[in-house]
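In: Pasting the sequence and the predicted model now:
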Amino acid sequence: MKQVIALCAAISLLASTALSQEQPALSARVARTLTIDGLSFKDLNRNGKLDAYEDWRLPAAERAADLVKQMTLEEKAGLMMHGTAPSVGPGSGMGVGTEYDLGRATDMIEKRKVVTFITRLAGDPAALAEENNKLQEIAEAGRLGIPATISTDPRNHFQFVLGASVAAGGFSKWPETLGFTAIGDAALMRRFGDIARQEYRAVGIQEALSPQVDLASDPRWPRINGTFGEDAQLSKSMAQAYVAGFQNGENGINKDSVIAVAKHWVGYGAAKDGYDSHNAYGRHATFPGNNFAEHLIPFEGAFKAKVGGVMPTYSILDGVILDGKPLEAVGAGYSKQLLTDLLRGKYGFNGVILSDWLITNDCKGACLDGEKPGVKPTLNEETFGMPWGVEDMSRVDRFAKAVNAGVDQFGGVTSSDLLVEAVKDGKISKERIDQSATRILIQKFEQGLFENPYVDPEKARSIVGNPAFAAEANAAQARAMVLLDNKAKLVPVQSGKKVFLYGVDPKVAATRGFTVVAAAHEADFAVVRLNAPYQQPHMNYFFGSRHQEGDLDFKDGNADFEAFKSAANEVPTIVTVYLARPAILTGLLDRAGAILANFGASDAALFDAIQGRQKAEGKLPFELPSSMDDIRAQKSDVPHDTRKPLFPIGYHLRY
């Protein structure tokens, strides 16, 4: 038996060795190619010989160790910056547009040694692919030829908030992640991740700044739309499936992976009064229910799928005791207790910890107090920050504290010189810098970027948003809808009737066999689209002017609500509400003939559900409260805990 085991081990070793000798495709625009023993390698540092880090036959960790030895402190510090790929034209301060500013990009790569970027470009997939190739060419020309890693906020959904997501453009358009939770099908969640992975890699994007794994425990919080809802166990299952789809399996990073970054570690959803910690007025999360442990559960799914990255929350967590000690009153990116002790220690996470954006910058003036009346809030990443709990520290000391807490890479900044200064001042050890540099490089090697960082623009055009992907996405939009009420038995509705529409494209209804009329009293029924109610009491803050905050109930005078009431007074009315957050639907329930909740659905998908071509299968991923009094009485860290919800979590009707 021992001989058989030994023989199997030898065969396995030979197979592994043979696999490591398989020639990968090489792509180079600057570096020359070396031929050794009939195999090809890129001479990235142009020294005429094969260095260990250039040898694709070696394990990623061995290659990374060799490269780190060759790097200067400045190059390692640059590796730890995750900058914004600069663009030209309007919106260039946030990298928005259709093409990069190659002069500024060259400066960032050559002088600041930055080789990781978030892209916010949109437009034609082939053009985006070529723009990303241009960044890679600049990076390849660097002293060591280290390829760029290009990341993105989510691109495949309906809602777009600058700084949190990117308009879908040509990418396949799916429901928000809440919609996948509503369907409850982990296989579909993984399928979405796999399709998005293919689309990302086709245009030269290798890292996803998602999934948003936060437990959505306060219903007023404006970031709920990007989460998996408020069921911790279901969120755990969805997080695992999402990561597995994006990373091309559950065994870590490979050459076809998009690195997933689970965020925001941890407790972000327990936002005090529902206000978001992008904003100075929302920097605290509170735990009056002593329920911190439940907020950890969704992340366990991401860890099970060997997620490559973790992003800490901006929030300062109030009322949390960890290992018998209260948490230090700092944002999670500065908390050694949360990053080193809990994340690295208890959970054994060995990937890259990427800070949320701009945590080392100052927050003064309009960032802290909001703009003066009449002044439109703007954001410049160089003059805006979220240094919660360390506002009085110097920027150098902030870098030092974050690195010593456990951060490997800094989002939204390129201040590598300050990190160098912190090391030279003895505030960070060189060994600690080497740790972070190694983690970052290992993932670049595992993805095969040193061999082939370039993409084919024409192939990108054929992959991104192709008809097959679009069909799957459209079906998911309808499946994710939740039938909450059908007392008038309007759903499913037969074609051939006269319909009044509000917020719906008449062309879609006409193609489905309905006659669209101009007035509700002329119709057999009405279809009305609404968004979940919100206010914006902080319009003088950049993110406050973009976030949906405040009360969740429909109030008289709201234009959409008044349009619904007007239609419902005339004819039986189907109303669909886009639930970016939970909504109080008390004002709709007595008037509507049918209520469909959606989490991002085109008009075509809406009519699929209304007509029963693709039935709504969803279950509520959170409860819908009865009143604002109940919401104000709930505990911010405890999910679905209002006194008497109008619709409980998991509610649905069939038809």
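Out: Cool, got the structure.

In: use CA for all of it now, contacts and neighbours both
Out: OK.

In: count of neighbours near A559?
Out: 10 (other C-alpha atoms under 10 Å).

In: What of V4?
Out: 9.

In: Check the secondary structure at it for me.
Out: helix (DSSP: H, G, I helix; E, B strand; the rest coil).

In: what do you get for R591?
Out: coil.

In: One more: L501?
Out: Following three-state DSSP, L501 is assigned to strand.

In: right, and it touches V527 too?
Out: Yes - taking contacts as C-alpha atoms under 8 Å, L501 lies within contact range of V527: 5.1 Å.

In: need the contact list for Y314.
Out: 264, 268, 277-278, 283, 331-333, 356, 359, 386, 388 (C-alpha atoms under 8 Å, 6 or more residues apart in numbering).

In: Keep only those of the residues you listed that are in strands.
Out: H264 (DSSP state E).

In: Can I get the contacts of Y314 in TSV including neighbour count and distance to G348?
Out: Below are these laid out as TSV (neighbours: other C-alpha atoms under 10 Å; distance: C-alpha to C-alpha, whole Å):
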residue	neighbour count	distance to G348
H264	25	17
Y268	32	21
S277	24	27
H278	24	28
R283	24	28
G331	25	21
A332	31	17
G333	32	18
D356	24	21
I359	29	24
M386	26	27
W388	26	26
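
In: so of the contacts of Y314, which ones are in helices?
Out: Under the assignment DSSP state H, the contacts of Y314 contribute nothing to helices.

In: Below is an additional structure, to be compared with the one above:
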Amino acid sequence: MQETNTEQVAALLETLSLEEKVAQLGTVRIGTLLEDGSFSRDRALETIPHGIGRVTRVGRESRLEPAALARVVRDVQSFLEAETRPGIPAIFREEALCGYAGRRGTAFPQSIGMASTWNPELLERVADGMSSQLRAVGCRATLAPVLDLGLDPRWGRIEETFGEDPALVGRLGLAAIEGFQGGNHGSVLATAKHFAGHGRPEGGQNRAPATRSFRTLEANDLRPFRAAVERGDVESIMAAYHAVEGVPCHADERLLTGVLRDEWGFDGTVVSDGRGIELLCDDHHVVPDRAAAGRIALRAGIDVELPERECYGSALLEAVRDGEIREALVDRAARRHLEQKSRLGLFESATPDPDCVGEVFDSEEHRRLARRAARETLVLLENNGVLPLSTDATVAVVGPNADSPRHLLGNYTYAAAESDESGLDVVTPLEAIRDRLQTRSVRYERGCEVRAEDDATDGESGDFDAATAAARDADVVLACVGGRSGIDVERDATGTAGEGLDRTSLSLPGRQQALLEAVAATGTPLVVVLVNGRPLSLASLDTPAAILEAWLPGQAGGLAIADVLFGDVDATGRLPVSIPRSAGQLPVHYRRTALSAEQDYVDEPADPWYPFGHGESYATFEYANFDVASTTVPIGGAIDLSLDVTNAADRPGVEVVQLYVRDREASVTRPVRELRGFRRLSLPPGERRRVSFSLSTDALALLDRDAEWVVEPGSFEVQVGRSSADIRLRETVTVTGALEPPSSPVAVLDSMGHR
């Protein structure tokens, strides 16, 4: 990013008419400027005569090939510069949650899978790869990353999150922001969303009110956003749809101005969620009409309306002229937007080069990166020794996600809505396994669809005869089951997860559970591959021989699944969420207090089916020689510790060493343990490595009874292990001194990974 040319922005703002300033606050969809797939000057003259702040949905809505889209962006920018009086270029934007959401955009793994890598450096590379494709078509902004905590798996959008832990989400969020805004391919504005508390909706329903108090949000949900502002210099924040303590986020001046700007020092733009301002009157009913919604949102601190000018258009213009809102508020938002355009360098060069687009689409570099990323997302939940598979085995492949390219993709990939014209080469698990074993060794029977209503057969159990026959004749059964990601608020109401697709159950959709039971009854070893965006529970099924959580692994998902199943690479993923046994346990995240975490139900335990941080490996790791430099540390000092990790297997492996801390006594109730550091290690057979952490006492800070961040003296148990439920080594440390505020409430990020 460039430095802001404040003098240029101030001089430009001074020359703008009220109409031109209001235009900078608005957005238009690319379709309003197109005719037969090309830029229409007549439509532009009618739609954006005074200029425009942003142009949105350029890849998804135009459906253009990258080079053709780059020409359209060039033509729009040329029109704005030459044929509108201000001559101000627009910021074009497209989604890039798991890849540029346009034709031929590389489909990387969905966010929850990237979180399972526990590899910030890899995530930064992936975000940089997305940035290169965005830049190539002329997009300089994207609506990613999602920094919501994924606390309720009933919520369809949990797939878009980096999991349940504030520190892990914050660290991965910084990696994504750096990849977008500071990568090798130039700057694309990142947008951290959804501010705030969107990941803990009431009843698990999208847009429902946040279930906890503002104090709880500040201690947990706000911390990744604070890290994005204070450590990542994120350029944009998106407000959330829901209400916190009765106040819709789009109208919450305390949140959008008091906390975000006055307390944290944010100086970028706050954008609305799609039609979020309209919801203030249409759904929240806190104002009588959309004109009033625009006024209250602008006062609260919303600078840009997405995706169209329903509340920031002519109604806002009239409100200023009628004295219902101060023009200074329009100036404030317009200045912030112009400053971003200055930092992006748009006043010097705003047009992409269509002739260079081919360099970053369909590239071997991106295909390799997509495959590597997909490999590292895979989490081996269970393995009784059946994996890795032998290339001499005969395999029965069953299930609706074995040969469905679309089902491997996250909800905001272009192919999720336009699968027939995405231009992607998506390799399914069945294709990859057939390539390994040759067709004669593989028999495929779909068995059922993801949703019961899509099955061709009637009856409670479906027709599984062909699937069970294939299972009896095989050495192993590979069942690829799970869900189908979509976006119900747009075109796709056939999904089982994604935006607007919430569920009350965490079991497999449709007849898939019955399919698993049928093939398991044959006695042939069963390997389950879960392809899904939300955590699903198979706790009621007799434990299969192996379970591989694949999430939504993207275009190289089938290749990556085969790579891990056959042992070409280790299973390296670790869970970024706790997987419940049932929906009745919720919330079941690992950061609960002792009273909830340690008290069982009458009908099932309180602990999850699989805990946060869990993931098996083909190697075996031993932890030993735990050394804490000093068991007494003053406030302001650091807890220095080290340990030996040894790969005791005869094959290479990857381990994720996890550091947790338990506050044994505090002024407020504390979680049983909290993640405070991790290291991802690649170890050859028999190798031992010394792993060190230096944990500042600032990382022990809590929000006290007066809602102030403090570091308290006391006794802390430092724990190291393979997951939140598999602690291998521990030591008690006494922190001494008087209460002090931390240098920053996000200081814990200093021990996260290798940053």
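Out: Cool, the structure landed. As the structure is a prediction and not an experimental result, all values here were calculated from the model.

In: Got a TM-score for the two of them?
Out: The pair, once superposed, lands on a TM-score of 0.76 when counted by TM-score structural alignment, normalised by the length of structure 1; 540 aligned residues with a C-alpha RMSD of 3.3 Å.

In: what about the helices in the stretch 451-600 of structure 1?
Out: Remark: helices assigned in the stretch 451-600 of structure 1 by DSSP state H, counting those that start in this stretch are 457-463, 467-479, 506-511, 559-568, 586-589.

In: out of the ones you listed, deepest packed?
Out: Stretch with highest mean neighbour count among the helices of the stretch 451-600 of structure 1: helix 467-479 (a mean of 21; mean count of other C-alpha atoms under 10 Å).

In: Which stretch of structure 2 lines up against that one?
Out: Under TM-score structural alignment, the match for helix 467-479 of structure 1 in structure 2 covers residues 364-376.

In: So what touches the matching stretch?
Out: For stretch 364-376 of structure 2, using C-alpha under 8 Å, 6+ apart, the contacting residues are 106-109, 113-114, 116-117, 122, 126, 129, 360, 553-557, 559-561, 563-564, 569, 571-573.

In: again, but for stretch 205-220 of structure 2
Out: With C-alpha under 8 Å, 6+ apart as the criterion, stretch 205-220 of structure 2 contacts 154-157, 166, 196-202, 240-246, 499-502, 702-703, 707.

In: In helices, which of those residues appear?
Out: Short answer: the contacts of stretch 205-220 of structure 2 in helices (DSSP H) are P166.

In: buried subset of the contacts of stretch 205-220 of structure 2?
Out: Neighbour-count burial (16 or more other C-alpha atoms under 10 Å) applied to the contacts of stretch 205-220 of structure 2 gives 154-157, 166, 196-202, 240-244, 499-502, 702-703.

In: one step back: make JSON lines out of the contacts of Y314 of structure 1 and add distance to D256 of structure 1.
Out: Listed next are the contacts of Y314 of structure 1 as JSON lines, based on distance: C-alpha to C-alpha, whole Å:
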{"residue": "H264", "distance to D256 of structure 1": "25"}
{"residue": "Y268", "distance to D256 of structure 1": "31"}
{"residue": "S277", "distance to D256 of structure 1": "34"}
{"residue": "H278", "distance to D256 of structure 1": "33"}
{"residue": "R283", "distance to D256 of structure 1": "37"}
{"residue": "G331", "distance to D256 of structure 1": "34"}
{"residue": "A332", "distance to D256 of structure 1": "31"}
{"residue": "G333", "distance to D256 of structure 1": "29"}
{"residue": "D356", "distance to D256 of structure 1": "25"}
{"residue": "I359", "distance to D256 of structure 1": "31"}
{"residue": "M386", "distance to D256 of structure 1": "34"}
{"residue": "W388", "distance to D256 of structure 1": "37"}
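
In: What's the local residue count around N119 of structure 2?
Out: 24.

In: isn't it right up against R680?
Out: Yes - the pair N119 of structure 2 / R680 is scored as a contact, 7.2 Å apart, by C-alpha under 8 Å.

In: give the contact list for the aligned residue in structure 2 for Q494 of structure 1.
Out: Aligned by TM-score structural alignment, Q494 of structure 1 pairs with S390 of structure 2. If you count contacts by C-alpha under 8 Å, 6+ apart, S390 of structure 2 has them with F566.

In: I'd like to know how far S390 of structure 2 sits from S441 of structure 2.
Out: Separation of S390 of structure 2 from S441 of structure 2 (C-alpha to C-alpha, to the nearest Å) stands at 11 Å.

In: State the number of residues packed around K346 of structure 1.
Out: The burial count for K346 of structure 1: 11, using other C-alpha under 10 Å.

In: The one 4 residues further on now?
Out: Neighbourhood size, N350 of structure 1 [other C-alpha under 10 Å]: 15.

In: what do you get for D66 of structure 1?
Out: 15.

In: residues near F566 of structure 2, how many?
Out: 16.

In: quick one: contacts for the counterpart of it in structure 1?
Out: Aligned by TM-score structural alignment, F566 of structure 2 pairs with Q611 of structure 1. Neighbouring residues of Q611 of structure 1 by C-alpha under 8 Å, 6+ apart: 491-495.

In: Kindly recompute the last result at 10 Å.
Out: Counting by C-alpha atoms under 10 Å, 6 or more residues apart in numbering, Q611 of structure 1 touches 490-495, 512, 605.

In: Would you mind measuring from it to T573 of structure 1?
Out: Distance, Q611 of structure 1 to T573 of structure 1, by C-alpha to C-alpha: 14 Å.

In: what does W56 of structure 1 give?
Out: 63 Å.

In: Who has more neighbours out of these two?
Out: T573 (27 against 22).

In: Quick check: closest non-adjacent residue to the more buried one.
Out: Spatially, and ignoring its direct neighbours in sequence, T573 of structure 1 is nearest to A526 (4.6 Å; C-alpha to C-alpha, 6 or more residues apart in numbering).

In: And the one you found, what's its match in structure 2?
Out: Aligned partner of A526 of structure 1 by TM-score structural alignment: V477.

In: burial of its match, as a residue count?
Out: V477 of structure 2, neighbours per other C-alpha under 10 Å, totals 31.

In: Equivalent analysis for L39 of structure 1, please.
Out: 12.
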